Structures are given as C-alpha cells and as structure tokens.
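1. Got a predicted structure plus its sequence, pasted below:
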Amino acid sequence: MALLSLFEITKTYEHKDILKNISLSIQEGERIAVVGKNGSGKSTLLKIIMGCEDIESGERVTLGNLQIAYLPQIPSFPRGMSVEGAIEESLDELKKAHTRLEIVNLELQKSQEKKLLDEYATLSAYIDRHNAWDLNARVEEVIAHFELEDLRHRVIDTLSGGEQKRVALSQILFKQCDLLLLDEPTNHLDVEMVEFLEQKLLSLKCSLLFISHDRYFIENLATRVIEVENAKLTSFEGGYSSYLAKKEEMLRALSKEHEVLLKLLKSEEEWLRRGVRARLKRNEGRKKRIFEMREKAKTNPSIINKMKLELERERKAFNQEEGRNNKKMLFEAHNLYKKLGDKVLFQDLNLRILQRDKIAIVGKNGSGKSSLLKVLLGESGYDSGELKRGEVRIGYFDQHRAMLDESKDILETFCPNGGDRVQVRDKNMHVYGYLKNFLFPKEFLTQKISQLSGGEKNRVALALLFTKEYDCLILDEPTNDLDINTINILEEYLQSFEGCILFVSHDRYFVDKIAQKLLVFEGGGKVVERYESYSEYLEDKKELLEYALIEKEVAREQKEKKAKSPTKLSYKDQRALELLPQEIEGLEMRIKRLELELSDPKIYEQKGIVSIANELEECKREYEAKLEQYFELMERSESLG
C-alpha cells in the first residue's frame, strides 16, 4: 500500500532544475536510502516529501491521516529547551495513550460497552506498535547509548552540533509516525551509536526514507536505493551491494564519458562482495560460539575463561609486527602522555609510524583521537614522554578546507602561476583531464571557490592535496560531508598512495577498506594497536562482551543454586515433582482456551476483553513459574541421586 506518492514533481532554484518531472511512490514497510552527489537535490526531495518545500509543478498525494516525522541535517529546538525537556516533549503522545488506557481500563470494570472495548484494543495496539509499554526503560536505554546522561539538564543551545544531533535522534526514535525521514542521521555519531541506531530503526514499525553516505548503514537498512542524478530519480531494489551491481549494468550501456565512474563502481562492488561475505561468516561463527558457550557454561563455567583467553591469544598472534624494520621511520613515540583538564587522553603510548603505514585512529567521540593528530603535526604539545619526528613532508586535510582561497577560481587554484597544466605524481596533466577524475565538468574551471557547495569544495581540496608531494597524509574525518562518489575517488587515491596515511574516522566501511592497522582509543587513556579490519575488531569486542555477560549470568545462577541446595528433596518437593506435570498440562490447555476466546468477538464482548486478557496473562505467569519449578526440582533430584 502506497503511503505517499509524488507525481511529475518539478523544483527549480535560481532558474536551475533541482528535480524535473520526478515521480516516486513510498510503500508501507519500505526502508529507502537516498544517494547522489552533494547538491544534487537529496535534501530538497526529503523536504518535498515532508510537505515543507514549495514546488513549481506536479502533485503530492498522501494516505489519509498520514503521520510523517522528519530529522533535518541540522536540527533546531525551541530556545532555552533542555535535553530532558526535548525528550519529554517527544513522549507526549505515548504518555497520553498510557493515561487514557488506564482510564478505559477502570471504566471497563464497570461496563463492557463495545465502544470501550474497541478503544482499549486500539490503545493497546498503538502502544504495542511503538514498543512503549515500559517507557522509562526505553528512555534510559536511548539516553545511555547516545551518551546524554551528563547533558540531561543542559540547555540545548549550549551543546555542540554533534550533541544536538544526538538529542534530535533521541526525540525521533519516540516519534509516532507512519513515515520517518532522516537526513544524514549518522553524522557526528561514533560506531557504537551508529550500530545502536541501526538496531532501533530496524525495530520501528514504520516506513523509512533516509539520506546517508555510510555504506554499511545503507547495506544493513535499505530495502531500496534511490539515486538523485541530473534532476532525475532512479530506483534500485535492495541494499548498497545490489545498487552497485545494477548501476554498473546501467553505465556499461552508456557512452565512454562514464568510464571513470564505471571503474570506481566495479572496484567498489568487488570489494564489498568480499567484505560482506566475510562479515556474515564471522557473525554466524560468533553467534554459534556464543550459543554453544551458553549451554556448556551451565555445567562447566571455566570454559568461559578458556574461550576468552583463546580469543585474546588469537588476536595477539594476529597483531604481531612482522618485517617492518626495513622501512623509514616517520614518527616514534615513547611513553607519550597527554591530558585535557582532568581527563587523560592517552598515556604510556609507545608508537612507531613507518613510511608505508595505513593507520586508522578509531574510538569514541572525545576520546583524544584528533588531539593525537595535532601532537604529531606539532600543533599541540604533550605533558610527558618523548616524540621523535623524522624528515617528513606532511599533507593535512580537515573539514575547514584552510588550503582553499575563496576569491580564486578552480583554474587559479591549481595553476597559481598561470597556464592550464598541473603536476600530479610525476605526470604533467591538463587541469581538466585531472579534475575529470574528481567528477568536475569542464565549465567548472572558471567558477570561484566561493560559489561552490560544501561538497564541491571538499572535492577541490582533495584534488589539490593529491597534486602535492608528501611522505605522509594526515586526515581528520575525511569522509564527513562527502557524497559516496567522492568517497570512492578518495579511496582510490589513498589505496595507490605510496606514503604513510594516518586518519581519524568513524566510517566503518572506509576504515575497513583503507586501514592496515588500527590505533584504538579504548578510553581512560588506553590506546591499543590492532592489525585487523575494523569490522573484525568490533566483532571480537562484541564477543568478549557477550562472554562477560554469560559469565555473570552463570555465576548468579550458581550462587542461587548453592543457596537453595539441600542434601535431599523434602517430602513437599517430592510431592510437587509428582504433581507438577499434570498441573502444567492443565495450564497449557487453559492458555489455549483463553487465546481462542480472545480471538472470538462474541466471547470477548460477553466476558470482557480486559478480563480475558488479565486471566491469560496471569495464567502464563503461573505456567512459566511451575515449568521453572519443575525443571529445578528435576535437576536437584538428579544431582542428589
């Protein structure tokens, strides 16, 4: 069923078509990713779907009473609102539903009117649909995962852009809607937050349309990908890997002008196919090991420590440095220590960075990653330890694009001394021939930097960076605000770069593809080196966490068991062991009967839906308790011989 449809929509801006005669239908239950170059009209499309953007022509049709929730790239809040106030506001409708349900429940105890029964069923379904029976637990879960606990009472105006985005995401997860629109929801989130957001979005019972350049995020969520290109929409069924394969097929049928894109797409598709297959295999292996562990640990708790040690030993063996002494040393740190206020960013940091290292610096926001880059660049000091730096030419890229002069055009930027040739890695190239690789058409050469979009400026900055001769590239969040095509170009250049690359990123896909080594900021000043992919590191981390949870669970069960354990079964317990099977069977039959009554309007209108539901709930509780009692008595009886 179509929730919303656009028919022949046209939108222009300053006499330029942003979208031209586009049509789109969003079905119930779909999760649609929107991709395309920066400035192609992705955000405009979301605003048109939302109904907050004027159009030149066409028609927008929605299902009656359609509820839409929208998270823009830069969220806004009422002035003076606190974090807690913003979250409370988003819970308003759910709290009203809970209050009304309590009132209806009381009224039904006096009268079993059909109108009340129907309202009770509607309210219950509404709360169930939004998984909102325990609102407090859900709020605390979201606050914990988005790390808002210490910000609860802060005024939102005083927060950073990243913190505001997390507040807005917390709100949107509680919005009651049929269609959810998200514009770059993963910007400013660390990996753990992105994974939590993925889980929550997958569990929502609404349609979803989102803009993202996070390729794992798209692959994990999307049931369809829509590309915005040249003011048109093209739809591709499936996730990111399916989009790549179908896009490649399309480009093969077109002219040679697409050969650069085709080459990038083919490389990307092959890499992703291998990566996804490996990730699925690792994930299945981890789940199997955890399941087996849970069963074995009940009788042999020591197996948990054995598995933890084996996993750590495997990681340690994999993370040994081999054959690296013949490379030129660029940086060497001994017992480096730095703190910011009372917070230790890194301590006892021993580090050797060599000429062809490809190192990703990963970890939570605020853990000290960018601070380490600034120390290596010589822009910031450290409190103790020693840092040696060899003769090294460093190219630095950050989001401020300080290397660009806004008053110059693109040609002047690349050829400051005149002419139209540029030197790129021992090759003398025409500027257009070079910039074509960064997806710039010829007419852009005379455009002022100041007239470019943010994404286009990033492309110019990256293209300029790769014309210089460097021993080491230091990149701080290089994929932020880049579209996927530009990220593909960046990756191709980094993979062929023969010097050292040191970069900070939260983009799991980008890190997996580029890094040969990880520097992981684990918190509390601890930094560890890993010679594995980021996905492998995250899977290992999850596995160790699950082992720890099983260990706690087994220890608690054993403690309870020991406290209850007598030398032999009492007469009362022996008698219960004999009678419980019959009682359990009787409860099973009663549960089936009550479930049939709940599905029959004639019966539940006569007996009362609330009365039957309460009886069924009580019956199930009694059944579970007796089942648990029976198995416990059986186990004790067997252990006592």
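-> That came in fine, so what should we check first? Computed from a predicted structure; not experimentally measured. Numbering: from 1, shown residues only.

2. rest of the way, CA atoms for contacts and neighbours
-> OK.

3. you'd agree residue 70 is in a strand?
-> Yes - assigned with DSSP: H, G, I helix; E, B strand; the rest coil, residue 70 falls within a strand.

4. quick one: contacts for it?
-> Residue 70 makes contact with 50, 172, 180-182, according to Cα atoms under 8 Å, 6 or more residues apart in numbering.

5. Restricted to helices, list the residues you listed.
-> 50, 172 (DSSP state H).

6. Closest one of the contacts of residue 70 to residue 605?
-> Nearest to residue 605 among these is residue 180, at 36.3 Å by Cα to Cα.

7. ok, and here's another one to check against it:
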Amino acid sequence: MLIELQHIQKQFGGHAVLTDANLHVNAGERIGLVGRNGSGKTTLLRLIVGADSPDEGTIYRKQRLHIGYLAQIPAHPGKSGRDVLYTAFAELTRLGDEMRQLEEQMASNDDIDALLETYGALQTRYENGGGYVIDSKVNAMIDGLRLNRFVDRPFDTLSGGERTKVGLALALLQEPELLILDEPTNHLDLEAMAWLETFLRESPSTLLLVSHDRVFLDAVATRVVECEDGKLTSFDGNYSAFVAQKEKRLLDQFHAYTEQQKKIKKMKETIRQLRQWANEGNPPNEKFYRRAKSMEKALARIETIKRPRLEAVQPDIQFTANGRTGRDVFEATDVTVSYDRTVFEHVSFYTGHGERVAIVGPNGSGKSTLLKVLLGQLEPTSGTVRRAERARIGYLSQHIDFEDSHRLIEAFRDRIAVDEGKARQLLAQFLFYGASVFKPVKDLSGGEKMRLMLAILMHEDVNVLVLDEPTNHLDIEAREALEDALDRFTGTLVAVSHDRYFLNKLFPVTYWLDVTATRFPGNVTYALEKRQYEPEAVVAVPKKTKSTEAPVTTVDARDTSADEARLSALEEAHQELLHQMNETNDLTELMALQHRADVLQADIDTLLDQLLESM
C-alpha cells in the first residue's frame, strides 16, 4: 500500500467538500477518480501530495514515496522545452558529466588504474539507470505527445496549453512510484491520447488520475473511485464496469430502501393499532401500551436508509430545429488559409441538410479556423465557400467571452430577451439556482461558462448547430445531457472535438484535417483505424453532393519487420561493446570501444525515430 486515507474531512468557507473520505492506493493500480465538478477531486489530490491538510482524519504515505504530480508548472528561464524534459534525468546527466571528466583525466594521466575503477563504477550506475537511452526516451515522448512544433522554443514563451503538455511529458519521463494526473488528456489531440493510453498501461508507475474522458478511463483504469456527497466509493474495473456496477448498486439500494419503508410503515400502523386497542379497553389495557412502547423503541433504533438518487442531476438541454435549410448547408471547395504560414490548403468540405459531421485533427491544424471560414467570419486566402440561404446557425466557440462587469443573469438576458423571473426559471434548467444567478461572470468556472453558453444557445432560433469543443470543462453528467440533446436535434450538426465518446456516439462522418482534409465515411474510431493501418492514404476531398462519397485510397502500411530486426541486432552489439568496456584495463582500447558504442547508439536512435514515424 502506497497511500491510505481514513475518515478525511475538509471544508472551505463553511462548505463541506469531503465529509468522510476513505481511500487506499496499492502499488501497480491505475485508479480513475470521477465525480461532478466541485465534488472535491482536486482537493483530494492536493491532500494526498501534501499541498493541503485535512481538517480531520489521517493520511498514511509509504516512507520515501516518490510522487509525481502535474499541478502548477514552474518557470524555467533560459531553457527550451526540450531542456526542461531532460531535467527528468538530472542525476544521470550528472553521472555522464563525471564520466566525461574522468575520460579527459585518463587521456592525460599515466596511472589510470584508480581512475578506471571509478569510471567503471560510474558507468555501471549510468547504464543501470538507463543513461544510454535518455535521448531515445525523450524523443519518443516528444513524438508521442506531439510536442515537435514547439519543444525547441524557449519554455517561458510557450502558451499555457503548451507548457502543460511539456509538464505532462516531464512527469511521465520521471517515472515516479505514484503518478498523479489531473485531466491529462486536456490539450492533447486524438493520436496523442491514443499514444498516452498505451504508455500509461505499460508504465511501471502506480497511477491516480482525474478525468472526464470516458474512452480514456475505459482504456487505462483498473479501478474507478467516485467522489460524491463528500465520500469515496470504489468500483473494480474500468469506466464501463463502474457504470454497470453503480447501476446495480443503486437498484439494490433502492430495493432495500423500499423494503425498509414498507417495514417502517407496517410498524407505525401496528403501533397506532395497539394504542387504539389500549384506549378502547375499560380500564385502558396496559399490556397493549407496553407493546406499543416497545415497538416504538425498536422503530427508533432502525438506521434509516437514505433514498438513493437513481438519476444524476443534469442540465435540462433541448435543442429545436426551426425550419429547413435547403439541401446543401455548407460547401467549401479548394479552400486555402494562410497567414505568416499556411494553416491548411486545398480543403474541400460538404455538409447536407440533417447531416452530422465531425472535424478532427492534430492541435494547430486549423480546425477552429475552418469553422470560422464555413461561418463566414473569416475569408479564405483562396477557394470558395457557400452556405444555405435559410440556414439559421447557432455557434458555440471554445473561447467563451462575456463582459467581466456583468453578472450571470445579465449575460443571459443580453442574448435572450426575457424578464428576470423567466430568466431565473430558464437558468435553473442548467443548474444555476438561487443567488448563483447573480455571480459575476468573471468568477465563473470553465464548466459554468460552458453551461451558460449552452443555455443561451438552446433558446436561440436555429436549424444548424456549429460547436467548437462543446464538452470542454463539462463533467460526465453534463456531457451525457448534451449528447442526449444533440441526439434528439433534427437539424444539421457540425462539431470540432477531441472527446472520442462524444464523437463516436453522434457523428457518422469524420473529416480529418491535417494540412488538407480527408473524409472518412465513419466515426472517429473508424478514422483512427484507417489512419493507423493505411498511413499513406491521403484524400483531398472533392466538391460534394449529397449522393456522393469520397473514396479512401488504401495503401499497405510499410513493413517494418526488417528495421525491427536490425534494431534488435544493433542493441545486442551495443550491449556487447559495453560489456567489453567493463572488462578492459587498456585506455586506448577503452577509448576505441567508447567511440564505437557512441556510433552504434546514434544508429539506434536514428532507426528508432524512423520506426516511430512509421507507426
């Protein structure tokens, strides 16, 4: 056991966040922590790492437990993003520097026996610690998390999202005994998410992660812990297993509750009847009084089962399509957008009436830019865009801006013309109750801002919805409510998202945007599989009509078996050279072997990079 929490209580401003939280974390587990926004998940993580203290309860940690926690990322003046990643190997880097200093001393010193002994000991520590594969690990991490675009820029000039990705890579490279991640898939594109899932499943670190990504939790978690009503409940298995177990547990609890209510009702009726019989006696019957009193005491001792909440509290979202748009809603032909660089080029895109189309692709590929081009907010450098004349478009941007001076209800009434009473009634459907509607907009969380935008969008006159990362900041319950509402929407739907569950459920057509556009007649899982097994397939989508489908050119993935065999042989040869270096006492031979080992290592790194690119 690495961590144990017993009866933890924590309050903020008189509000109880955790009331009786109990948790144990065993070595080798991968625990997913789930719960509504504000349920105390991040508070729990801060307590575990020691950044905060509980009001009551006890936290036990294994002695000398190395915890990796991605929270606030410190500044690194004068360092690039790549330099920051190499700080994960600070001790190995120091050993490497000492080895190079000894090599210089041995080159100018006749008596090298003592130096060789010290050098051999250092080299053993360096090799056992993985010093010879540092570059390979860093390069694999950069490729896997798609950091190439910015990793060599000064770290302090990177955006918040870019710093977070570098911080995530650093935490993974450190391989702590317990790795704690809070929403690790934020800022990652789809292929980086898939890579991270594989990395975490193979990592030796014990994992505790907070996430609202249901596909990610399904792929990674071996146990799910739910934070609800100040307590923690554990479920074995991944997220799908958690949903099934929770549903069964709720039904069992409801059955126990109803049975107890029947028993309590029967006992109360019996007590009433006994008192009535006692009073009807002449004189009153003391025996019936005593039996009634005894039953009342038994009733008082019953520990009442709380009525379980069978349905989670969700926003009440409903979108209505008002009027038809015509057959062709969006039609882009050979569109290119360039600023100081080309964002994308020769993109063709088509959406017909009632279709549901997803736009996905790497970070920075121009997905939000393409939405603005389709909406007419941005003129393309070249190409043409047509929109249906009768299209009434509701647009949800991922960058939510309100007047900071406004309160929540004012921001809503600025867009939706209703009186205050009606506004409060409508906002209550989105879980804004009582005094919360007067909260300043600048103090709203990301999830609250997104719910406010959805409340506004729901009451606009639309027949086309264009959504840019609509599930960002929403907890799982709110995501499910949004998915159900969009599933019932009869109009046209176009969305940019990295949420694979959301994409798979709602969108049967997927455009992959990366320099140009590739159209896949299937959901995002289908598109990912096609890209994995047909990596050279490139489809420049032609002008569409409703009845045509874009062909996907199929190309066999490159056979890497020969390269893998060569890599294995190179690594064996490298290990043999290291063994010979440990055995020799001859300086000249040692230097020659070191040179050959360095050359082999460079070949290994190059071949490994080629293999990673072909995956």
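-> In hand now; what should we look at? Quantities reported herein were computed from a predicted structural model and do not represent experimental measurements.

8. Tell me which of the contacts of residue 70 of structure 1 persist in structure 2.
-> Among the contacts of residue 70 of structure 1, the contacts conserved in structure 2 (both residues aligned by TM-score structural alignment, their matches' Cα atoms under 8 Å) are 50, 172, 180-182.

9. Just flag the most distant two among those.
-> Farthest pair in these, by Cα to Cα: 50 and 172, 14.5 Å.

10. Residue 590 of structure 2 corresponds to which position in structure 1?
-> Using TM-score structural alignment, residue 590 of structure 2 has no partner in structure 1.

11. State the distance from residue 594 of structure 2 to residue 557 of structure 2.
-> The spacing between residue 594 of structure 2 and residue 557 of structure 2, counted by Cα to Cα, to the nearest Å, is 37 Å.

12. Touching, residue 522 of structure 2 and residue 509? I think so.
-> Yes - using Cα atoms under 8 Å, residue 522 of structure 2 is in contact with residue 509, at 4.9 Å.

13. Give me the more crowded residue out of those two.
-> residue 509 (22 against 17; other Cα atoms under 10 Å).

14. Quick one: map that one onto structure 1.
-> Taking TM-score structural alignment, residue 509 of structure 2 has residue 517 as its aligned residue in structure 1.

15. So its match versus residue 537 of structure 1, what's the distance?
-> Residue 517 of structure 1 sits 11 Å away from residue 537 of structure 1, going by Cα to Cα.

16. anything in contact with each of those two?
-> Both residue 517 of structure 1 and residue 537 are contacted by residue 530, under the criterion Cα under 8 Å, 6+ apart.

17. Would you mind finding the match for residue 332 of structure 2 in structure 1?
-> In structure 1, residue 332 of structure 2 lands on residue 333 (TM-score structural alignment).

18. I'd say residue 277 of structure 2 and residue 288 touch.
-> Yes - judged on Cα under 8 Å, residue 277 of structure 2 makes contact with residue 288 at a distance of 6.9 Å.

19. These two - which one has more neighbours?
-> residue 288 (19 against 15).

20. Report the contact partners of that one.
-> 274-275, 277-278.

21. Just tell me what it corresponds to in structure 1.
-> For residue 288 of structure 2, no residue is aligned by TM-score structural alignment.

22. Just the helices from the stretch 201-350 of structure 1, written as ranges.
-> Per DSSP state H, counting those that start in this stretch, the stretch 201-350 of structure 1 carries helices over the ranges 215-221, 240-252, 259-297, 302-318.

23. Please identify which of those is closest to residue 8 of structure 1.
-> Across the helices of the stretch 201-350 of structure 1, residue 8 of structure 1 has its closest neighbour in helix 240-252 (23.0 Å, Cα to Cα).

24. Good, wrapping up.
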